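Novice: A predicted structure for the sequence below; I have some questions about it.
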Amino acid sequence: MQNYHKYGNRPFILFLVTLICLVLPACNTVAGILTEKLNAELKKRIELEMFRQGLVCQGELICGTSLIPDYYIHREYKPVWVNDTGLSADAAMLVTSLESSTDDGLRAEDYHLTRIEQLINELRQIHDQGEIDTAEAVSMWIDLEVLFTDALLLYGSHLLGGRVNPETLHPDWILAGDSIDLMNILRTVVLSGPSITIFDRVRPPHGGYTGLTALLSEYHRIAVDGGWPVVAMGPSLRKDEQDPRISQLRRRLTISGDLMNSGESLQPDVFDETLESAVIRFQGRHGLNADGIAGEKTLSALNLSVEDRIRQIELNLERWRWLPHDLGERYILVNTADFRLKVVENNHTTLDMRVVVGKPARQTPVFSSRLSYMVVNPYWTVPTTIAVNDILPKIKKDPEYLTKNRFRVFDGWQQDAQELTPELVDWTTLGKRYFPLRFRQDPGAMNALGRIKFMFPNKFAVYLHDTPHRTLFNETIRGFSSGCIRTEKPLDLAAYLMSGNAGWTREKLAEAIEKGSQRNIHLPAPILIHLLYMTAWIAEDGIPQFRDDIYGRDRLLEKALRQRVTRSPFSPRSNPDDPSFELQGVFPQRQKVGGAAVE
């Protein structure tokens, strides 16, 4: 498959020829002298601790400043990428991989590639002048050695944990990445074979990641071919209508693969049944109301350029790199941006349902946990923020609101707090600055949590639950909650989770609900749950999916990714507020920050 990216347009074949031909004379005496000088120069730099002070090599910031010295000390100061014959085969392979980094949605210029190419050409000129072992040449060889090693470490770290630390962008984004000692892998691979295989070991293994990289390549091809046409805005387009814009719509959907085997229509400006099916397909994979009518929202989605979609794919590849490599053989996945929950077993979806997620002002967080029990007929203890912002205004409008909706009032959060009579509370004295009371809603049909809630430990007080507001599942955009996830089919989910316990069939669960009393039910086997935020992905049927950025997180991530790496992601002195990843040789789990109480 061809690569359609910045470096793909360069005369790369000539560059590789230059790289391979940059060899030293075969004279063992000269080569041996140069080897000694290279080793000595590398040792001198390390002993001077230039790396540990934030080294800038050939105008490029060296990010592996805390790792490179230890690595070369372990190697007794023997270079990896340069040897008696010039550049090693591994060096050529590394350049190939760095050129291909855009296939992962990364930027090749972050990995010193431009300066490496320039330095190789300069060394070639020095070689042609017969000045291969001068102090200047030796220094340049070591510069090249250091740039290669740092490029490998930096690219490997970005593949493993992402280029941006998500917690610096979103305090409610808590995902523990994999912990791998990249330096140990480098030592092992360099000794046993081509060091370039390190990238295959740290690249996300998920099919979702691989699928997005393939889509990225396809969209790069479309961009090179000129992209897709804009469909002029105007009145809605629908079946059986005739309009000059319909030919634009037809071409647009053909290029994106939504209108297939269309051939040359006898009436290209007529909205026929085949075109209607293509519009429905497009709407379905963009989270729009699939009515087959090209209205304002559909036209707006159609007119996002291929470059916009390429960037959206790149952002979500970065999100995949934040995830653990092992999501589990069996897990629950909630994609907030898609408003859906899926249960996955052995890479296949066994249960799928719509969900309601947090509104933009009260966003559902991103984290992984383990669901271990559920509660039928739960009480709802109302978080203070919801009590003050949502319920208190309703009480002031309707003094009987609490009684009508089966809420009880307590004079504090202590276990022995006294229950109060709502009619005797002076609600006018309470507000955001002073609200010592606690609300609790009794189980029942009106309970905000419905009849079942599913519990998994997290600092946000977020969980899955039923809801009495069933009509909201008919909405296309379902961001209505205060952060928790309302499930469309709670009994189906409960029955699935209890399938390993013969005593808790679907009928038994329904009987327990009908009794009306709260009861905790522990799962026969806990299950991993991942709450994610993906605005582009490949569905299980292979169809590309895009969704609106309901929380504005794409914009923040794009801004962070546009920044050049300006400090070491490996350095223990990295700024904790910098979006660069702090790795320090071993990739630690990210620290949990932030917190909220939500419904």
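Specialist: Great, that's in hand. Numbering: from 1, shown residues only.
Novice: alpha carbons only for contacts and neighbour counts from here, please
Specialist: Fine.
Novice: list the contacts for residue 332?
Specialist: Applying C-alpha atoms under 8 Å, 6 or more residues apart in numbering to residue 332 gives the contacts 341, 342, 343, 344, 527, 528, 529, 530.
Novice: how many other residues sit next to the residue nearest to residue 65 when sequence neighbours are not counted?
Specialist: Counting by C-alpha to C-alpha, 6 or more residues apart in numbering, residue 51 is the residue found nearest to residue 65 once chain neighbours are left out, at 4.8 Å. Residues lying near residue 51 (other C-alpha atoms under 10 Å) number 21.
Novice: Take this one as well and set it beside the first:
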Amino acid sequence: MRKLNVWFLLLVVITSFSIVSCKNKNKQLTPEEIIASIKDKFKGADTIPIDRSIDSTTAYNTLFLDSADVKQFMLDNPEVEPFVSDMIAFYRTRNFQYAWFDSTGMIEQASNFINVLNNNEALHKDSTLRDKKLFTMFEKMKNIDVDSTKRSEKNVLEAELRLTGQFFKFAQSTYEGKIDAEKLGWFIPKKKVDINVLFDSTVKAKNLNAEKLFMNPIYGKLQEQLIRYKKFKEEPWDSVTISKGKQLTPADSTSILLVKRRLSLFGDYTGNVDNVYDSAFTQAVKSYQKRYGLNETGVPDKAFVRSVNTPVDSILKKLVINLERAKWMPVDMAPTYAWVNIPEFKLNVYENKNKVFDMNVVVGSQANNTVIFTDIMEYVVFAPYWGVPASIVKKEILPAMQRNGNYLARNDMEITGNSGGIPTIRQKPGPKNSLGLVKFLFPNAYDIYFHDTPSKWAFNRSNRDLSHGCIRLEQPAKFAQWVLRYNPQKYSAAYIDSMMHKNTKETHIKINKEYQFPVYLVYFTSWVADDGRLMMRDDIYNHDKEMEAKLFI
């Protein structure tokens, strides 16, 4: 019968979980507004039916709350205001039957839940979720009996309601994230959690791995790295220095020893930890450079030394920031999708949950950030026109036209109209077109798409944040062939090549519905690669900096 208690608890959480964060998560209310809000929510709860079938003769539990006591608790404890509607709805659907106590005292689920909270706090070094009074009460009450003469005692009622409020707060923070993602420019819909399974796994679990069941795999992999890197705080972390010139040389024996020791911790170096500048050292440097998105030269230059001197605390902060982002991701990705991690400057293509290929990309510059969102790939457009955005016309094209009256003709551009005193300009299909020879549309509110480019030089750079916001592909023909793979006879490699290089008329091909797939444009500055290695990238848009200000106060 104890499971019935769990079932009711979950029923309400699952219906209201997403509403809580959207409406209340970051709204700052005055004390007077909080009290008024609690009263309004209590009135509004009258529309939620009370399950009258639950009474002293049918309930598994003989302990019942008085709704007036519930209301008074909420007025006395305004910190529960964000969860008032959910808590009231929860108790009304169980006719105000206790959830965490029965006639024998505090039930096992309550102790398990407190253990999960303690474990979560120890791992993340974050006590902001802790209801200090609840934890004090828990220690005093966990072993007492609650018979019929004690069921109305204020401390039992308060512990019951504090446990329920703490569960809502924990669920929201842990499985949705502490930050309003959209306020930080993240427009990928938040994942939905099966709270029924969540309760069973989180509250009943004896270990920390329960969270992983409700997160995108990115989360679990990053959490493992967080645990691993926390141990490095116990290691010496002396600064690596270059004695002369622009890179470490065999003469820098002390620094070489430090680097080998550090790269050994990271997993880039597996040889003897000595001060010898050898081929194994060069390969380890190259491995580290690859993980950090540096030029893979194997040369321990200034950029390498600056990076390898990053304090452990800074690395840990970066991991925590990206763990928070992982909470915003869908739990289960579609089996087939395209994935661009903006700071990585790469497109990764997955089919049946396996990566089939990747390629370099160019993303939006710091002044023209690529938006973080997801949508469905629907069209391939060969020989595209480029409708020059009004902002580019105003800032770049018009000044160029003033400097050179032949600018439009020289760049295969034409004026097609006028809007608000600014000419409407488009660039004709062809090799000069800024979109190259093909573009790929996943229609969205941000007017962002994939496209070819005549500027191939950019793909050889390590930092490729150069565009006006759209994604330039290094191998557009390869991507087109994969997108249209469902009809290889019609859309052969020869056909695609012809459409890209011989065609002068803009041609739209709609992808068959069953072969359309989601495109994810995401922003992770740390993640774990398919080979299990931790990857790190620069915070090109300062999104980490914004999150740090909110997470580490």
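Specialist: Yep, that arrived. Note that the coordinates shown come from a computational prediction; the quantities given were computed from them, not determined experimentally.
Novice: so the residue nearest to residue 65 of structure 1 makes contact with residue 72?
Specialist: No: taking contacts as C-alpha atoms under 8 Å, residue 51 of structure 1 lies outside contact range of residue 72: 11.5 Å.
Novice: Scan structure 1 for its longest helix.
Specialist: Among the segments of structure 1 that qualify as a helix by DSSP state H, the longest is helix 135-161.
Novice: any idea which helix or strand comes after that helix?
Specialist: Moving toward the C-terminus from helix 135-161 of structure 1, the first helix or strand encountered (DSSP states H and E) is helix 166-169.
Novice: Would you check the span in structure 2 matched by that next one?
Specialist: Here helix 166-169 of structure 1 aligns to structure 2 at residues 181-184, judged by TM-score structural alignment.
Novice: Tell me which residues of the matching stretch come out buried.
Specialist: Going by neighbour count (16 or more other C-alpha atoms under 10 Å), the buried part of stretch 181-184 of structure 2 is residue 181.
Novice: Also stretch 419-427 of structure 2?
Specialist: Applying a neighbour-count criterion of 16+ other C-alpha under 10 Å, one finds 423, 424, 425, 426, 427 buried in stretch 419-427 of structure 2.
Novice: Quickly name whichever of those is closest to residue 392 of structure 2.
Specialist: The closest of the buried residues of stretch 419-427 of structure 2 to residue 392 of structure 2 turns out to be residue 425 (C-alpha to C-alpha; 10.0 Å).
Novice: Which residue of structure 1 sits opposite the closest one in the alignment?
Specialist: Under the alignment (TM-score structural alignment), residue 425 of structure 2 pairs with residue 439 of structure 1.
Novice: For that match, which non-adjacent residue is spatially closest?
Specialist: Sequence neighbours aside, residue 409 is the residue nearest to residue 439 of structure 1 in space, at 4.8 Å (criterion: C-alpha to C-alpha, 6+ apart).
Novice: Looks like that neighbour contacts residue 440 (just checking).
Specialist: Yes: between residue 409 of structure 1 and residue 440 there is a contact under C-alpha under 8 Å: 6.6 Å.
Novice: Helix or strand for the residue mapped onto residue 263 of structure 2 from structure 1, just tell me which one.
Specialist: Residue 263 of structure 2 maps onto residue 253 in structure 1 when the alignment is built from TM-score structural alignment. Assigned by DSSP H and E, residue 253 of structure 1 belongs to helix 245-255.
Novice: how close does residue 296 of structure 1 sit to residue 312 of structure 1?
Specialist: 21 Å (C-alpha to C-alpha, to the nearest Å).
Novice: The two - which one has more neighbours?
Specialist: Applying other C-alpha under 10 Å to residue 296 of structure 1 and residue 312 shows that residue 312 carries more neighbours, namely 23 against 14.
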